[in-house]
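Colleague: Okay, predicted coordinates and the sequence, questions at the end:
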Amino acid sequence: MSIRHGLLALLQRGPMHGYQLRATFVASTGGTWPLNIGQVYTTLTRLERDALVRALPESEGQRPYEITEAGRAEVGAWFATPVERGERPRDELAVKLALAITTPGVDVAAVVQGQRTATMRAMQEYTRLKRGADGELPWRLVLDAMVFQAEAELRWLDHCESTLLRHAAGSLAVAPATPEVARERA
């Protein structure tokens, strides 16, 4: 998600100044996406430059912004467009396991098990947080996404573990025989 579209979506609710936008954004995402106030004001400047928002007169030392019709059209198009999964983000865990497999002396099974334990703990925490999120639908949906991602990671770790076991068993079965073993088999 771009901060640009997130701020436009929030401004559809009504005019807000930067600190309100930041607080509302963080609250709407359950704090899972911390937002720096500098990012908010930089983004507002660009949105104003692109005529997607306009600054209102200063009030109580704060300058509120409101969304323009062009901004409404932009955020409407964003909501209507599915999220592309084209470019694969870097997955630190996948890279870590790939490197563990190819690095001598690394106990890959221990790496997998350590990650499985951490992911299970995280999933339990998300589930606990869900119980306390009564009436907060946006936060519950964010937590649901986090639970589903953790579940998918656990399934993937199970897959990695079974693949590693099959690979190790296959490597032993097709290991080239030494000349002595070849003579004994003959």
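Modeller: Structure's in. What do you need? Numbering: from 1, shown residues only.

Colleague: okay, CA-based contacts and neighbour counts for the rest of this
Modeller: Fine.

Colleague: P138 against T29, yeah?
Modeller: Yes. Counting by Cα atoms under 8 Å, P138 does reach T29; the two are 7.0 Å apart.

Colleague: Next up, a structure to set beside the first:
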Amino acid sequence: MSVRQSLLAILDQGSCYGYQLRAEFDRRTGSTWPLNVGQIYNTLDRLERDGLVTKGDTDAQGHVYWEITDAGSAEVRAWLAAPVERTTATRDELAVKLAIAATLPGVDVTDVIRAQRRATLAHLQELGRTRPADPEGPEELAWSLVVDALVFHAEAEVRWLDHVEQRLAQYPRHTIELATDRPRRGRPARTVR
């Protein structure tokens, strides 16, 4: 998720001060990605350094308004036009957890899967309670899009957990013993498959 581009996109609509940007981001995402004000200001400083925003007027309360530059608007257009890149490298904590658990002796990975499935199904129920049934305005629509994505991800996770359980049943012996060779210093050599 790009906080940088999201803040730029909001600024493309009009100048804002830091806390206002945070509130606008929350309104548009339903607070699903909590940002702190310090993160907002650090991002704004980097955007200014990169020539994408400038400091504008200061109001009577001392709020400094940030304005987007032409280069910033161009970056917003490029970001909105480009697809989100999906990488093949996985850092998904659940996938790594199950891969490790499946190869450890004495671990009942089925219990690990069932615990995760229960948590994911509970999360789905919670999402169902918070999902707007029929968005009445732009804020509800934005929030429903985020909730829909979370629901689809959770449903896919349940399907994937079912798949993992079936795969593990095909391989009853999946424990990996510790290697007796001691690795040399540095990164291990990559194995090609």
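Modeller: Cool, got the structure. Note that the coordinates shown come from a computational prediction; the quantities given were computed from them, not determined experimentally.

Colleague: now what about the TM-score between them?
Modeller: The TM-score (TM-score structural alignment, normalised by the length of structure 1) is 0.86; 169 aligned residues with a Cα RMSD of 1.5 Å.

Colleague: all helices for structure 1, in order.
Modeller: In structure 1, the helices defined using DSSP state H lie at 3-11, 18-28, 37-49, 69-80, 92-102, 108-131, 137-173, 179-185.

Colleague: Compare the ones you listed and give me the one nearest S59 of structure 1.
Modeller: helix 18-28 (12.5 Å; Cα to Cα).

Colleague: Who are the packing partners of that closest one?
Modeller: helix 3-11, helix 37-49, helix 137-173 (3 or more Cα pairs under 8 Å, 6 or more residues apart in numbering; DSSP states H and E).

Colleague: quick one, that helix and helix 3-11 angle?
Modeller: 90 degrees (axes from the mean of the first three to the mean of the last three Cα atoms, to 10 degrees).

Colleague: Surely W78 of structure 1 touches R4?
Modeller: No. Applying Cα under 8 Å as the test, W78 of structure 1 and R4 come out as separate, 10.3 Å apart.

Colleague: one step back: which among the helices and strands packed on helix 18-28 of structure 1 is found nearest to V83 of structure 1?
Modeller: Of those, nearest to V83 of structure 1 by Cα to Cα is helix 3-11, at 12.5 Å.

Colleague: Tell me the helices and strands packed up against the closest one.
Modeller: Helix 3-11 of structure 1 packs on helix 18-28, helix 37-49, strand 65-67, helix 69-80, going by 3+ Cα pairs under 8 Å, 6+ apart.

Colleague: how about the first one: buried residues?
Modeller: Yep, that's helix 18-28 of structure 1 we're talking about. Buried residues in helix 18-28 of structure 1, counting neighbours by 16 or more other Cα atoms under 10 Å, are found at G18, Y19, L21, R22, T24, F25, V26, A27, S28.

Colleague: do the same with the second one
Modeller: Going by neighbour count (16+ other Cα under 10 Å), the buried part of helix 37-49 of structure 1 is V40, Y41, T43, L44, L47, E48.

Colleague: Just the residues contacting that helix, thanks.
Modeller: I3, R4, L7, G18, Y19, L21, R22, V53, R54, A55 (Cα atoms under 8 Å, 6 or more residues apart in numbering).

Colleague: Have a look at how far, on average, that helix is from structure 2.
Modeller: Compared with structure 2 after fitting, helix 37-49 of structure 1 has a mean deviation of 1.1 Å; criterion: mean Cα distance after the TM-score superposition for structure 1.
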